[in-house]
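[1] Based on what follows, work out the 3D shape:
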Amino acid sequence: MAGHEPQHSVSTDYVSALASGAADEEEETPLQHTVWCDTAWLTHFPLTEDTVMDYFARSPFYDRQCNNEVIRMQRNLQLPAAPGGAGMDDWLRSMVGVEYVSVGPEERPPLPVEYVHNLFVIRKQWRRAPDIADVLASYYVLNGSVYQAPTVVDVVLGAVEQSLQFLADAPWSNLRS
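    Below is the predicted model of the structure:
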């Protein structure tokens, strides 16, 4: 699979800025406006609950300094297995710091049947203790494309902005003296 680079799709605002010459080479697209897909990977491997974390780890959303990566590196060095044959989740619970976890189907809202096997949700969280983790961001993988989910603040600010625009464009706004 060498020589295959991930396919990236970026926001239209960023593409417009590049076309107009307004964006610097150093300027990066905000991840909230990034859609990532690796078609080469998808042609060779199925996207399932078992493979979605490996797929996500290839994306620009993945922090290579996270606990998941530390565990992956240790496994590559073939260090002894976790006590009691513990899996990735058990290792992550024993660590403090940034981690990524796949949200299982039982934690997701009910979905139409056509999305059940095509939608995966991943949480980035800060693990403080074995039973305490704060969600930092959520991502979803739909049909092989990875997106960052908007935060509640983003949604509320967007709604307020749209409401203010409607008020500014309202017919009575022309009646001001």
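
[2] CA atoms for contacts and neighbours, from now on please.
    OK.

[3] and Asp13, how many residues sit next to it?
    Neighbours of Asp13 under the rule other Cα atoms under 10 Å: 11.

[4] same question, Ala159
    Ala159: 12 surrounding residues under other Cα under 10 Å.

[5] again with the one 5 residues further on
    Leu164 is flanked by 12 other residues according to other Cα under 10 Å.

[6] What of the one 10 residues further on?
    Around Asn174 sit 9 other residues, with neighbours defined as other Cα under 10 Å.

[7] Likewise for Arg127?
    The burial count for Arg127: 21, using other Cα under 10 Å.

[8] can you list the residues that contact the biggest helix by length in the chain?
    Longest helix in the chain, counting residues (DSSP state H): helix 152-169. Residues from elsewhere that reach helix 152-169, judged by Cα atoms under 8 Å, 6 or more residues apart in numbering: Ser173.

[9] Buried residues, that helix. List them.
    The neighbour-count check on helix 152-169 (16 or more other Cα atoms under 10 Å) flags nothing as buried.

[10] Could you also give me the structure for this second sequence? I'd like to compare it with the first:
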Amino acid sequence: PSPMAHSQDASTWSKLLSLTWSDANRWNMQQPTPANILDYFCERTNPFYDHHCNNEQIRMQRLNPEHLLGMQGVEYVLLRFQEPILFVIRKQFRKSPTEVIPQSLYYIINGVVHAAPDLGSLFNSRLLTTTYHLQCAFNSLNSIVRHHPDTGYSWATPGSGQGDSSGAASGASTAAATAAAGKATGTGGGIKKESSVFQRQRVDALLKEWSALFPSPHFQPQQQPQQQKQQQSQQQNQQTHSVNKKAPSA
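    Sure, this is the predicted structure:
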């Protein structure tokens, strides 16, 4: 059942999930037991406590807690406990002595009251945490990825020396020196370099992929009239030769 049923909307419940409450003086003065833990929880300063519940009416009229079974409305009961550290309180709506509708759970750990999150809030929190860390990982990888036509993709890790200012400065100085030498020798600063294995394999793979996607039509060239006559005469000679072979000898 939804913890917001009959009493709390989604916004109020989300605010309660971030709250805690405790009364250190009272917790230290009395020994927490299953018999008095509801008195500790039902303090009016507790933001998780509904002042209009049946427990408050029982306390004001000084009735026995067993009278809760004959009442209808919101009430708080002790669900589980591990004395003296952990106590679990359930808020429920009683319809009859044998029928109740759970609304929310609260747990008390060493005197501090917390609201137990519902399953939807728990899933949302885990998903947000997961997507946040995945986004951080993608951003980190995107900042160090490098691509070069000769070598393809590579990673500029902090220890590799790629992508730093010193590497950029040395590369710029090398390029300037090469350009100056090219001008001095009259070659224009151009560097002739053979293609790498990566480039050749990549180009071959692209050509193969494109030729499979867009096959070129095969056109047969038109034959000249003289060539057509030669082919026809050859076909006639072959037919005559085959007929002579089949004819019986006299």
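
[11] The longest helix of structure 1 aligns to what range in structure 2?
    Using TM-score structural alignment, helix 152-169 of structure 1 lines up with residues 119-136 of structure 2.

[12] That stretch vs structure 1, average offset?
    Following superposition, stretch 119-136 of structure 2 is found to deviate from structure 1 by 1.8 Å on average (mean Cα distance after the TM-score superposition for structure 1).

[13] And for Arg26 of structure 2, nearest residue in space, chain neighbours not counted?
    Tyr40 (7.8 Å; Cα to Cα, 6 or more residues apart in numbering).

[14] and the counterpart of that neighbour in structure 1, how many residues sit next to it?
    Aligned by TM-score structural alignment, Tyr40 of structure 2 pairs with Tyr55 of structure 1. Tyr55 of structure 1 sits with 20 neighbouring residues when counted by other Cα under 10 Å.

[15] Could you check which helix or strand contains Tyr55 of structure 1?
    Assigning secondary structure by DSSP states H and E places Tyr55 of structure 1 in helix 52-56.

[16] do you know how far Asp29 of structure 1 is from Leu167 of structure 1?
    Small correction: residue 29 of structure 1 is Thr, not Asp. According to Cα to Cα, to the nearest Å, Thr29 of structure 1 and Leu167 of structure 1 sit 31 Å apart.

[17] just Asn143 of structure 1 next, same as before
    From Asn143 of structure 1 to Leu167 of structure 1 the distance is 38 Å (Cα to Cα).

[18] Find the centremost residue of structure 2, please.
    Residue closest to the mean C-alpha point of structure 2, counted by Cα atoms, centre = their mean, is Thr131 at 4.4 Å.

[19] Distance-wise, check the alignment partner in structure 2 of Thr34 of structure 1 relative to Arg126 of structure 2.
    In structure 2, Thr34 of structure 1 lines up with Leu19, judged by TM-score structural alignment. Using Cα to Cα, we find Leu19 of structure 2 at a distance of 19 Å from Arg126 of structure 2.

[20] Ok, Glu75 of structure 2 next?
    Distance from Glu75 of structure 2 to Arg126 of structure 2, by Cα to Cα: 31 Å.

[21] next one: Leu68 of structure 2
    For Leu68 of structure 2 relative to Arg126 of structure 2 (Cα to Cα), the value is 38 Å.
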